[in-house]
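Visitor: just to be clear, the model below is a prediction. Sequence and coordinates:
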Amino acid sequence: MAINRIGVLTSGGDCAGLNAVIRAVTRRAILKYGWQVYGVNDGSHGLFDRPPRFQELTLPDFTGTVLRMGGTILGSVNSGDPFDFPMPDGTRQDRSAEIIDGYAQLGLDALIAIGGDGSLAILRELAQQGDWNLVGIPKTIDNDVDMTENAVGYVTAVDVATEALDRLQPTAASHNRVMILEVMGRDHGHIAINAGIAGGADVILIPEIPFDLDRIKSKFEDVLSEEGRSFALVIVAEGVRPIGETIDKNIGQYLGQHIAEMTGAETRVTVLGHTQRGRTPSPRDRLFASAFGIHAVDLVAEGKFDRMVAWSSRDCIDVPLADVVGHSRAVDPDGSIVRTARGLGICLGD
C-alpha cells in the first residue's frame, strides 16, 4: 500500500527520551520517504475530540533543544482505558469506536505508538478493531516491556537513582545514618537493583525477591563489625511489600521505622518519585530513542505492521506485538545482575 501520512503518539507515563523518538520518526519519514507526520496530542485521548487534536510535525519543529528535552512535546495520558472509560456520572463506557473514528478522520496510513506494556496492549486492540497499521516503540522507566533489553527512559531513570545514592552517601557517613532511597518500580525492580549496584548500596530490595527484616538487621551488624562503618545505604523499589503484612504507608517509611526500631540507628527516607521521569535524557537514551524511531518508520515503509521495535544483542530489531502484550520482563532472581549484587556482598533481603 502507498504511505502518505503517518501518525505518532506517546501514551502512558512520561519519561526521558520521548522527544528524541518523535524527532527521529519525523526526520526519517520526511527526509527518506517524503511523508506527512501528524503528532497526536495527549495519547489516544487526542482522538476523542472533534476535530481530533494533533499537530503536523515538520523539520523546523526539531531544533537542537527538542532532542535534549524531557517529557513529550505531544502530551500523554496514563489513565482512561477507552474500552472501559470512566464517565463523569460514575458509569463506565466503551468509547473505543470514538478513537477509531478519530483515527479515520486524520486520514492516517499508519500509526507509530510509543508506550509501555499496558499502553501497547490497548493500542494493539484498537488497531485490530479499527484495522490500523500499527508499529510500537517500547518506553518505560521500569524497563519491564518484554522482548527488549532496553526501553526508552530506563537508562536515564537509573542515572537519576544512582546520582541520588551518590549524594546520600556523604551525609550518611557524616551523621552515621541509614539512608533509605525509594525508587519507582511498582512490579519490577530493574531501577533499584541496577542503581543499587552502581551506587554502592548495602541493601537492595526488589519485588521479585521477598525480604526478611532480620536479614537486613544482620547486614547492618556485618557492616559495623566487618567493615567498621556505622552508616549504610538502602535502595528499595516502591512495589516491595513485607511478606504476610499489609502496610498503610509507603515502603520507604515502613523500612525507616522498622530499621530504626531494630537497630537503634538514625534513619532518613528519600522518595525520588517523579524526578526519575523528568530529567534531560542521557546520551544512551537518546541513542536508543533515535534507533527505535528510525527502525519504526522503516517498518512502516516495508509494510511490516503489528510489530514492536526492540533492542537485543547490541542491535535494533523488531518482534511481533502479540509476543509482547500480556507479558512483562522481571528481574531474574538467578540472573547475572542478581549474582553480581550477591557477589558484592549486597543484602537482597532473603
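Guide: Ah, there it is.

Visitor: please make it C-alpha for all contacts and neighbour counts, starting now.
Guide: Fine.

Visitor: A strand includes Val300, no?
Guide: No. When classified by DSSP: H, G, I helix; E, B strand; the rest coil, Val300 is found to be helix rather than part of a strand.

Visitor: from what I see, it and Ala110 are in contact.
Guide: Yes. In this structure, Val300 sits in contact with Ala110. The criterion is Cα atoms under 8 Å, and the distance is 7.0 Å.

Visitor: what is in contact with the two at once?
Guide: When contacts are counted by Cα atoms under 8 Å, 6 or more residues apart in numbering, the set common to Val300 and Ala110 consists of Val135.

Visitor: the more surrounded of those two?
Guide: Taking other Cα atoms under 10 Å, Val300 and Ala110 do not tie; Ala110 has more neighbours (25 against 21).

Visitor: my read: that one touches Gly7, true?
Guide: Yes. Here Ala110 lies in contact with Gly7, judged by Cα under 8 Å, at a distance of 6.3 Å.

Visitor: show me where the stretch 101-250 of the chain has strands.
Guide: Ranges of strands within the stretch 101-250 of the chain are 110-115, 134-138, 177-183, 203-205, 232-237, based on DSSP state E, counting those that start in this stretch.

Visitor: between those strands, which gets nearest to Met308?
Guide: Between Met308 and the strands of the stretch 101-250 of the chain, the shortest gap by Cα to Cα is with strand 134-138, which sits at 4.3 Å.

Visitor: between the closest one and strand 110-115, how many degrees?
Guide: Comparing the axes of strand 134-138 and strand 110-115 via axes from the mean of the first three to the mean of the last three Cα atoms, to 10 degrees yields an angle of 20 degrees.

Visitor: which other helices and strands contact the helix or strand that Val338 is a member of?
Guide: Applying DSSP states H and E as the criterion places Val338 in helix 336-343. Helices and strands touching helix 336-343, by 3 or more Cα pairs under 8 Å, 6 or more residues apart in numbering; DSSP states H and E, are helix 190-198.

Visitor: what distance separates the helix it packs on from the middle of the whole chain?
Guide: If you compare the mean C-alpha spot of helix 190-198 with that of the full chain, they lie 14 Å apart, counting by Cα atoms, centre = their mean, to the nearest Å.

Visitor: likewise for stretch 244-257?
Guide: On Cα atoms, centre = their mean, the centre of stretch 244-257 falls 24 Å from the chain's centre.

Visitor: which other residues reach that stretch?
Guide: With Cα under 8 Å, 6+ apart as the contact definition, stretch 244-257 has outside contacts at 180-182, 236, 238-241, 267-271.

Visitor: picking up where we left off before, could you pull out the buried residues of the helix holding Val338?
Guide: Within helix 336-343, the residues that qualify as buried are 337-338, 341, counting by 16 or more other Cα atoms under 10 Å.

Visitor: of these, closest to Met308?
Guide: For Met308, the closest of these turns out to be Ile337, at 25.4 Å, with distances computed as Cα to Cα.

Visitor: contacting residues around that closest one?
Guide: For Ile337, the contacting residues are 193-194, taking Cα under 8 Å, 6+ apart as the criterion.

Visitor: against that first model, consider the following:
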Amino acid sequence: MRIGILTSGGDAPGLNAVIRAAVLKGQTLNGQEFVGFKNGWKGVIEEDLIPLGRHEVRGISKQGGTILGTSRTNPFEGNGGPDRIREVMARNEIESIIVIGGEGTLAAAKRLSDEGLPLVGVPKTIDNDISATDYTFGFDTAVQIATDSMDRLRTTGDSHGRCMIAEVMGRHVGWIALHSGMAAGAHAILIPEQKTSMDQIIEWVTSAHDRGRAPLIVVSEGFELDTMDDPHHERGLDAFGRPRLGGIGEKLAPVIEERTGIETRATTLGHIQRGGTPTSYDRVLATRLGMAVLDLALDKQWGQMVALHGTDIVTVGFEEALGNLKTVPQARYDEARILFG
C-alpha cells in the first residue's frame, strides 16, 4: 500500500511529529511506502509530491512547522475536485491519503470522502476549538509561548509600574488566553465567549494597582467589549473573506491609561505562538495520533479521524469535528474569574 500525507491550513507545532510517526510505524511494521503532498491540497491538485522515507523524517519531531509546507487551498476550486484527485492518486499508485488539518481542511476531507475518496484524518489547531477531541497538538506549545511572553511582560511592567496587555490568538474561542492567563497570573482574561464592559476591566486594573501590583491583562484577538457588534479588525480580509483580526489590545490600552492614569502598553504576540519547537506534550500527542491514523488507513476506515478522549486515542467520523466549535464553558471562566483584579 502506498499512502499519501498532506498538511493543510495554518501550521502548528507537532505536524512533523505526526508525519514521522505514521511513516516510521508503516515502514517498520508493514513495509508501506509513503509520499508527501507539498503545500496541502495544492500539492494534490498540482501533483506536486515527494517521497517520505526514514531518511526524510529523521529527527523532525522536534521541528516546528511542517516539512511538507501548507496552504489554504480549496481542493474543489480551479482544477481540483474529486475526479482530479482520483486521477493523481491512480497515476501515482496511492491507495489512501492521510489529511492533517483543522476544521476547514477536515470539512473538505469529509466532502471528498462522501464522494468516495479513501481519506482519513488527524485534527490540528493551536486554538483547541475542535469539539471532537479533548486537545489538539500545537495548543500546549502556543500556551507555553504565551505564558513565557507574559512572564517577560510582567518583569518590565513591574519595573515601570505599568499595566501590560498581552494579545493572543483566538478568533472564536479563548482557550489560549484562559490557560496562559491562569498560568501567568493575569489580573484579567478577556475572551470571545465573554463580552465584558470597560467599567469592569477598569475595576480589575484598579484593584490590582491599588494592591501595589502592575496589572497584567491577556486578551484574545476575537474579544469584544459589550459595546461592540463585531471583533476589532483593521487589516482587511483574508483569502476566505474573513476579517483579519488583531489590534484589540492597542484599542484597549489608551482607554485604560486615560481612565486610570496608569501607563499602559499592549503587545500582540501574533504568529510567534505558532512557531518554534513543540513542547514534549505536543510531540507525544502528535506521535500517538500519527501512529493511530495509520491504522485507520490500513483498516480502510475512510471518512474517519483520530481524536483524544481523556488519555485514549479514539476514532470518530469527520462530521463530529465540524460545525460545533468547542468554546470555553461558563464554569471554566467563572473559575478563573475568581482570581481577577
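Guide: That came through, no problem. This one's a predicted model, so the numbers in the text were calculated from it and none came from an experiment.

Visitor: re the thing from before, ranking the strands of the stretch 101-250 of the first structure by burial, who's on top?
Guide: The highest average neighbour count among those, using mean count of other Cα atoms under 10 Å, belongs to strand 134-138 at a mean of 28.

Visitor: what's the average distance of that strand to the second structure?
Guide: By mean Cα distance after the TM-score superposition for the first structure, the fitted strand 134-138 of the first structure averages 1.0 Å away from its aligned residues in the second structure.

Visitor: in the second structure, what residues pair with that strand?
Guide: Structural correspondence for strand 134-138 of the first structure: residues 119-123 of the second structure, per TM-score structural alignment.

Visitor: and Ser312 of the first structure, what does it touch?
Guide: If you count contacts by Cα under 8 Å, 6+ apart, then Ser312 of the first structure has 148-149 around it.

Visitor: how near is it to Phe288 of the first structure?
Guide: Computed as Cα to Cα, to the nearest Å, the Ser312 of the first structure to Phe288 of the first structure distance reads 11 Å.

Visitor: again, but for Val25 of the first structure
Guide: Counting by Cα to Cα, the gap between Val25 of the first structure and Phe288 of the first structure amounts to 13 Å.

Visitor: between these two, which is the more surrounded one?
Guide: Neighbour tally, Val25 of the first structure and Phe288, criterion other Cα under 10 Å: the higher count belongs to Val25, 27 against 22.

Visitor: helices of the stretch 151-300 of the first structure, start to end?
Guide: For the stretch 151-300 of the first structure, the helices defined by DSSP state H, counting those that start in this stretch cover 154-175, 190-198, 213-227, 251-263, 283-301.

Visitor: turn the ones you listed into a markdown table, including distance to Leu106 of the first structure.
Guide: As requested, the helices of the stretch 151-300 of the first structure are arranged in a markdown table below (distance: least, Cα to Cα, whole Å):
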| stretch | distance to Leu106 of the first structure |
| --- | --- |
| helix 154-175 | 32 |
| helix 190-198 | 38 |
| helix 213-227 | 56 |
| helix 251-263 | 45 |
| helix 283-301 | 17 |
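
Visitor: let me know which of the ones you listed is tucked in deepest.
Guide: Using mean count of other Cα under 10 Å, the stretch among the helices of the stretch 151-300 of the first structure with the greatest mean number of neighbours is helix 190-198 (a mean of 25).

Visitor: after superposing both structures, state the mean offset of that helix relative to the second structure.
Guide: Relative to the matching residues in the second structure, helix 190-198 of the first structure has an average distance of 0.3 Å after the fit, by mean Cα distance after the TM-score superposition for the first structure.

Visitor: tell me the helices and strands packed up against that helix.
Guide: Helix 190-198 of the first structure sits against helix 154-175, strand 203-205, strand 232-237, helix 336-343, with contacts defined as 3+ Cα pairs under 8 Å, 6+ apart.

Visitor: the last one vs helix 190-198, what angle?
Guide: If you take the same axes, to 10 degrees, helix 336-343 of the first structure sits at 40 degrees to helix 190-198.

Visitor: likewise the longest one?
Guide: On the basis of the same axes, to 10 degrees, helix 154-175 of the first structure is oriented at 50 degrees to helix 190-198.

Visitor: and helix 154-175 of the first structure, how far from the second structure on average?
Guide: On superposition with the second structure, the average gap between helix 154-175 of the first structure and its aligned counterparts reaches 0.5 Å (mean Cα distance after the TM-score superposition for the first structure).

Visitor: so where is that helix in the second structure?
Guide: So helix 154-175 of the first structure sits over residues 139-160 in the second structure, by TM-score structural alignment.

Visitor: what separates the equivalent of Asp306 of the first structure over in the second structure from Arg2 of the second structure, distance-wise?
Guide: Using TM-score structural alignment, the equivalent of Asp306 of the first structure in the second structure is Gly303. Here the criterion is Cα to Cα. By it, Gly303 of the second structure lies 18 Å from Arg2 of the second structure.

Visitor: please apply the same query to Thr141 of the second structure.
Guide: Between Thr141 of the second structure and Arg2 of the second structure the distance is 32 Å, computed by Cα to Cα.

Visitor: what do you get for Val173 of the second structure?
Guide: Shown here: Val173 of the second structure relative to Arg2 of the second structure, a distance of 38 Å by Cα to Cα.

Visitor: looking at those two, which one has more neighbours?
Guide: Ranked by neighbour count (other Cα under 10 Å), Val173 of the second structure and Arg2 place Val173 first, with 24 against 16.

Visitor: list the contacts of whatever residue of the first structure lines up with the more buried one.
Guide: With TM-score structural alignment as the criterion, the equivalent of Val173 of the second structure in the first structure is His188. Applying Cα under 8 Å, 6+ apart, we find His188 of the first structure in contact with 142, 144, 206-208, 237, 239, 329-331.

Visitor: once you drop chain neighbours, what's closest to the residue nearest in space to the middle of the second structure?
Guide: Centre of the second structure computed as the mean C-alpha position; nearest residue by Cα atoms, centre = their mean is Ile126, 2.0 Å away. The shortest distance from Ile126 of the second structure to any residue other than its chain neighbours is 4.1 Å, reached at Phe139 (Cα to Cα, 6 or more residues apart in numbering).

Visitor: what's the answer for Asn39 of the second structure, then?
Guide: Nearest one to Asn39 of the second structure, counting by Cα to Cα, 6+ apart, is Thr70 at 3.8 Å.

Visitor: what about the one you found, neighbour count?
Guide: The burial count assigned to Thr70 of the second structure is 22, neighbours taken as other Cα under 10 Å.

Visitor: alignment lookup: it to the first structure.
Guide: When the structures are aligned by TM-score structural alignment, the residue of the first structure matched to Thr70 of the second structure is Ser76.
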